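**Student:** Let's see this in three dimensions:
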Amino acid sequence: MFYFAYGSNMLIARLAERVPSVRPAGRAWLVGHQLHFHLSGSDESGKCNVLHTGNDSDIVHGALYELDAERLDRLHAAEGPPYVFLELDVGTPDGVVRAATYRGRPEYLDDALVPFDWYRDFVTHGAREHGLPPDYVARLEGVTTWRDPDEQRAQHNRRILQHQATNVIRDPVRN
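**Tutor:** Here you go, the predicted model:
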């Protein structure tokens, strides 16, 4: 199955922690949506969400992966109750494909939330890994953050940014 990642799961090392194997399939985009960091995480910081606007000029860029649909338990557990798992049409350089993704449930959204710096870094590093448009990456880099008060959690997550996953399947034709 195809999976569209638009937040921290764009970072290959982050997603590779959560699924048995990862096959990057290129960049993709979701039309009629805006990216917000307004989903309430279990750590009380803002996490990414795609908000449906219906406006074709609103586009969320992200990464497309091929994942084993039967082995997503850890990914679903990591995303947790704040998200619903659904399928949407996403654009790719080769045309439109149907891909699964996560969208925040309304009761978990709070526009006053701000992401931790390490979380925003997952998103920006992942965006650069997949060659997303430079102006989009620049907007992500401009997102206001705050320092995680739990230094142990922050250090753990910063290590993920440096990790080279071994369960990544590279298709030389695509990547």
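**Student:** going forward, measure contacts between C-alpha atoms and count neighbours the same way
**Tutor:** Fine.
**Student:** So which residues of the protein form strands?
**Tutor:** In the chain, the segments counted as strands under DSSP state E are 2-5, 23-31, 33-40, 46-52, 59-66, 83-92, 95-104.
**Student:** what's the fourth one packed up against?
**Tutor:** What that stands for is strand 46-52. Other elements packing on strand 46-52 under the criterion 3 or more CA pairs under 8 Å, 6 or more residues apart in numbering; DSSP states H and E are strand 33-40, strand 95-104.
**Student:** Ok, the shortest one next?
**Tutor:** For strand 2-5, the helices and strands in contact under the criterion 3+ CA pairs under 8 Å, 6+ apart are strand 59-66, strand 95-104.
**Student:** Identify the residues contacting that strand?
**Tutor:** Applying CA atoms under 8 Å, 6 or more residues apart in numbering, the contact partners of strand 2-5 are 28, 62-67, 90, 98-101.
**Student:** List only buried entries from those.
**Tutor:** Buried by 16 or more other CA atoms under 10 Å: 28, 62-67, 90, 99-101, out of those.
**Student:** Tell me the one among those residues nearest to residue 84.
**Tutor:** The shortest approach to residue 84 among those belongs to residue 101, at 8.3 Å (CA to CA).
**Student:** dump the residue contacts of residue 113.
**Tutor:** Applying CA under 8 Å, 6+ apart, we find residue 113 in contact with 37-40, 44-46.
**Student:** Which of the strands of the chain sits closest to residue 134?
**Tutor:** Comparing the strands of the chain by CA to CA, strand 59-66 comes nearest, at 11.0 Å.
**Student:** For residue 115, which of the helices and strands packed on strand 46-52 is the nearest?
**Tutor:** Smallest distance to residue 115 across the helices and strands packed on strand 46-52 (CA to CA): 6.5 Å, for strand 33-40.
**Student:** Most neighbours among the contacts of residue 113, which one?
**Tutor:** Counting neighbours by other CA atoms under 10 Å, residue 39 comes out on top of the contacts of residue 113 with 28 neighbours.
**Student:** One more, so I can put them side by side:
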Amino acid sequence: MPPVNSGHVILAGSRPRLPFRDTVEYFAYGANMSGRTLQKRGVHPIAVEPAQLPASWTLAFAHRGGYATLIEEPLKLGRSDHGPGRLYYPGPHGVLYTLTLTEFDQIASRETGYRTINLVVETSVGKQVAARAFQSQKLLRLRESLPPRQQYLDLMLHGAREHGLCDEYCRWLRAVPTIALGTPLGPEYFETESEALARLAAVSLAVAGGFWAAAHGSR
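**Tutor:** Purely as a prediction, here's the structure:
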């Protein structure tokens, strides 16, 4: 059995624990739950532990392109029933990583359209831990939660199993409807506030241009 330190499982062969100021507690809930994803990004966690957010937080596939994000305020969540196949989960589970500041920055540089937030998670031993996570920038969030790509959900499920997240959460992930590999995404996957503002700006410019042309053409 690997040694335990403050509720965190220290990975075999991992680097020694660094001073607190040199590390970051990072809560992953999407593809970064999978060790495969972190390895591809050259990230090697110092410690790993299952964790969960309170029910005031909801995981939804409402980031541009159908990726996962965390939300607090009300949002149209698509399938609103509470049975299998729903596209959101209140009080989502995830993985709490202890990372160096450098490796956390490496992950952050790849999280396009997300911002870093501070929150408190509960670990598998009931400890409250302040952590960082990524949340969609408001302008890049969809109007509703939509089925994610199958390969993306596969990484989430792999990470959930890899780190021993609860059976109920794994069952929910398996039941989430998905978009098959190679299937084009519909326009609803890109209907964000930024797209709406861009269209409004384009229409405004066109109207202004029409008025300018009419005014100058009459001279």
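**Student:** List the TM-score for the superposed pair.
**Tutor:** Scored against TM-score structural alignment, normalised by the length of structure 1, the superposed chains reach a TM-score of 0.74; 143 aligned residues with a CA RMSD of 2.1 Å.
**Student:** ok, back up a step: please identify the one among the buried ones among the contacts of strand 2-5 of structure 1 that lies nearest to residue 146 of structure 1.
**Tutor:** Of all those, residue 62 has the smallest distance to residue 146 of structure 1: 23.3 Å, by CA to CA.
**Student:** Structure 2: which residue goes with that closest one?
**Tutor:** Mapped onto structure 2 by TM-score structural alignment, residue 62 of structure 1 lines up with residue 94.
**Student:** cool, residue 14 of structure 1 as well?
**Tutor:** Counting by TM-score structural alignment, residue 14 of structure 1 corresponds to residue 37 in structure 2.
**Student:** Looks like its match contacts residue 30 (just checking).
**Tutor:** No - between residue 37 of structure 2 and residue 30 there is no contact, the gap being 10.1 Å when judged by CA atoms under 8 Å.
**Student:** between these two, who's got more neighbours?
**Tutor:** Applying other CA under 10 Å to residue 37 of structure 2 and residue 30 shows that residue 30 carries more neighbours, namely 24 against 15.
**Student:** Name the nearest residue to the more buried one, ignoring sequence neighbours.
**Tutor:** Distances taken as CA to CA, 6 or more residues apart in numbering put residue 156 closest to residue 30 of structure 2, at 5.4 Å, once the chain neighbours are dropped.
**Student:** Give me the distance between that neighbour and residue 163 of structure 2.
**Tutor:** 11 Å (CA to CA, to the nearest Å).
**Student:** Looking at those two, which is more packed in?
**Tutor:** Taking other CA under 10 Å, residue 156 of structure 2 and residue 163 do not tie; residue 156 has more neighbours (25 against 18).
**Student:** Test my guess that that one contacts residue 35.
**Tutor:** No - Residue 156 of structure 2 is beyond contact range of residue 35, at 10.2 Å (criterion: CA under 8 Å).
**Student:** what's the neighbour count on residue 109 of structure 2?
**Tutor:** Based on other CA under 10 Å, the number of other residues close to residue 109 of structure 2 is 10.
**Student:** Quick check: the counterpart of it in structure 1 vs residue 134 of structure 1, distance?
**Tutor:** Using TM-score structural alignment, the equivalent of residue 109 of structure 2 in structure 1 is residue 77. Separation of residue 77 of structure 1 from residue 134 of structure 1 (CA to CA): 32 Å.
**Student:** do residue 150 of structure 1 as well
**Tutor:** The gap separating residue 150 of structure 1 from residue 134 of structure 1 is 31 Å, by CA to CA.
**Student:** and what of residue 159 of structure 1?
**Tutor:** Taken as CA to CA, the span from residue 159 of structure 1 to residue 134 of structure 1 is 25 Å.
**Student:** which residues sit in contact with residue 58 of structure 1?
**Tutor:** Taking CA under 8 Å, 6+ apart as the criterion, residue 58 of structure 1 is in contact with 31-34.
**Student:** residues touching the counterpart of residue 151 of structure 2 in structure 1, list them.
**Tutor:** Counting by TM-score structural alignment, residue 151 of structure 2 lines up with residue 118 in structure 1. Applying CA under 8 Å, 6+ apart, we find residue 118 of structure 1 in contact with 148, 154, 157-158.
**Student:** which residue lines up with residue 99 of structure 1 in structure 2?
**Tutor:** Aligned partner of residue 99 of structure 1 by TM-score structural alignment: residue 131.
**Student:** Kindly provide the distance from its match to residue 156 of structure 2.
**Tutor:** To residue 156 of structure 2, residue 131 of structure 2 is 19 Å away according to CA to CA.
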